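S.K.: one predicted model, sequence on top.
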Amino acid sequence: MAEKLEGGVIIYQKVFGFPHYLLVHRNNGEWEFPKGPLKTDADPKDLDQFKSAAEASAKQLTNLDVKIKLPFCKSLTYHPNLGDKRLVKVFVAQVKSHVIVTPSKKQVMDYGWFDFRNAYHTFYYDNERDVFYDVDQFVKKQLGLI
């Protein structure tokens, strides 16, 4: 079983001083943060390749140009299908308030901006919630909320 590599980004904006996170409702039925595959010849130790894949997936799925600058990176492993293993490096990016999201109609059914509690309970897998909790703590420290 070959491990596939993906870059993902949790995008947030400040709403009345608190972070709200962008999730997309993929056509496969799950709500998730934007993530996408690395090139097949990618080096799993090269974080820049993961960042590029994360930024490209954000653009492809939401039409947002994000630039990952914050020093946050967590790994997440999941198995979407039997015999299929994915390793995702998750990053964080902030966008300005009231940005216009135009999701890809081919891949995204819907999208939404969620506060922590609502986003946290939207994730189906425990490991996604664990990484998201770490993201929220990081973002709140960045914003001086904790």
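M.R.: On my side now, so go ahead.
S.K.: contacts and neighbour counts: CA atoms only from here.
M.R.: Fine.
S.K.: show me what contacts the closest residue to residue 120 other than its chain neighbours?
M.R.: Nearest non-adjacent residue to residue 120, counting by C-alpha to C-alpha, 6 or more residues apart in numbering: residue 129, 5.9 Å away. Neighbouring residues of residue 129 by C-alpha atoms under 8 Å, 6 or more residues apart in numbering: 120-121, 123.
S.K.: ok, which stretches of the chain are helices?
M.R.: 47-62, 116-122, 126-142 (DSSP state H).
S.K.: can you tell me which of these is packed in deepest?
M.R.: Greatest average neighbour count among the helices of the chain goes to helix 47-62 (a mean of 22), per mean count of other C-alpha atoms under 10 Å.
S.K.: remind me what it packs against, helices and strands.
M.R.: Secondary-structure packing of helix 47-62 (3 or more C-alpha pairs under 8 Å, 6 or more residues apart in numbering; DSSP states H and E): strand 3-15, strand 35-37, strand 84-94.
S.K.: put this beside the first:
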Amino acid sequence: MAREKSAGIILYRTESGKRHYLLLHYPHGHWDFPKGHIELGESEKNAALRETKEETRIGQIDLDPGFKEEIKYIFARGSEKILKIVVFFLGETTREDVFLSEEHINYKWLPYEFAYKMTTFENAKEILEKAEEYLKNRSSQSQ
């Protein structure tokens, strides 16, 4: 079975003391995080940053070194089955403005509860839940 690897960022910003997560609306109808293919010789982290910047024009991202999760799923391209692995990092930005690439039709910054409901795929919901729990635990430890 062929394999493909991508990387992305669960991007958030804080507004009035509350975290808001960025979701992108893809032309096929689903809402998900910025992500894309890792290029030959590129690290997962650099690919995630590059893809996020290409898709949103947000380049000022502070990645959290303690968070890295991956999802795996199988999809078909014609008659070929492909194992897709997507590595996600967690990043914070102060930027609110998003300038979408041609790959997306809309975006939303949403508080966790609404972002969770709007995220289309179950594996993306699970990653978002892990990110939120991680940030809650991190903030409770620093108090």
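M.R.: Cool, got the structure. Keep in mind that what you see is a predicted model, and the values were worked out from it rather than measured.
S.K.: the equivalent of the residue nearest to residue 120 of the first structure over in the second structure and residue 118 of the second structure, how far apart?
M.R.: Using TM-score structural alignment, the partner of residue 129 of the first structure in the second structure is residue 125. Distance of residue 125 of the second structure to residue 118 of the second structure, given as C-alpha to C-alpha, to the nearest Å: 9 Å.
S.K.: same question, residue 46 of the second structure
M.R.: 27 Å.
S.K.: next one: residue 38 of the second structure
M.R.: 26 Å.
S.K.: again with residue 124 of the second structure
M.R.: 10 Å.
S.K.: do residue 111 of the second structure as well
M.R.: Where residue 118 of the second structure is concerned, residue 111 of the second structure sits at a distance of 11 Å (C-alpha to C-alpha).
S.K.: ok, residue 109 of the second structure - how many residues close by?
M.R.: Using other C-alpha atoms under 10 Å, residue 109 of the second structure has 20 other residues around it.
S.K.: what's the closest non-adjacent residue to the residue mapped onto residue 9 of the first structure from the second structure?
M.R.: Aligned against the second structure by TM-score structural alignment, residue 9 of the first structure finds its counterpart in residue 9. Spatially, and ignoring its direct neighbours in sequence, residue 9 of the second structure is nearest to residue 89 (4.8 Å; C-alpha to C-alpha, 6+ apart).
S.K.: same check on residue 82 of the second structure?
M.R.: Per C-alpha to C-alpha, 6+ apart, closest to residue 82 of the second structure is residue 2, 4.9 Å.
S.K.: close enough to count as contact, the one you found and residue 81?
M.R.: Yes: here residue 2 of the second structure reaches residue 81: they are 6.9 Å apart, a contact under C-alpha atoms under 8 Å.
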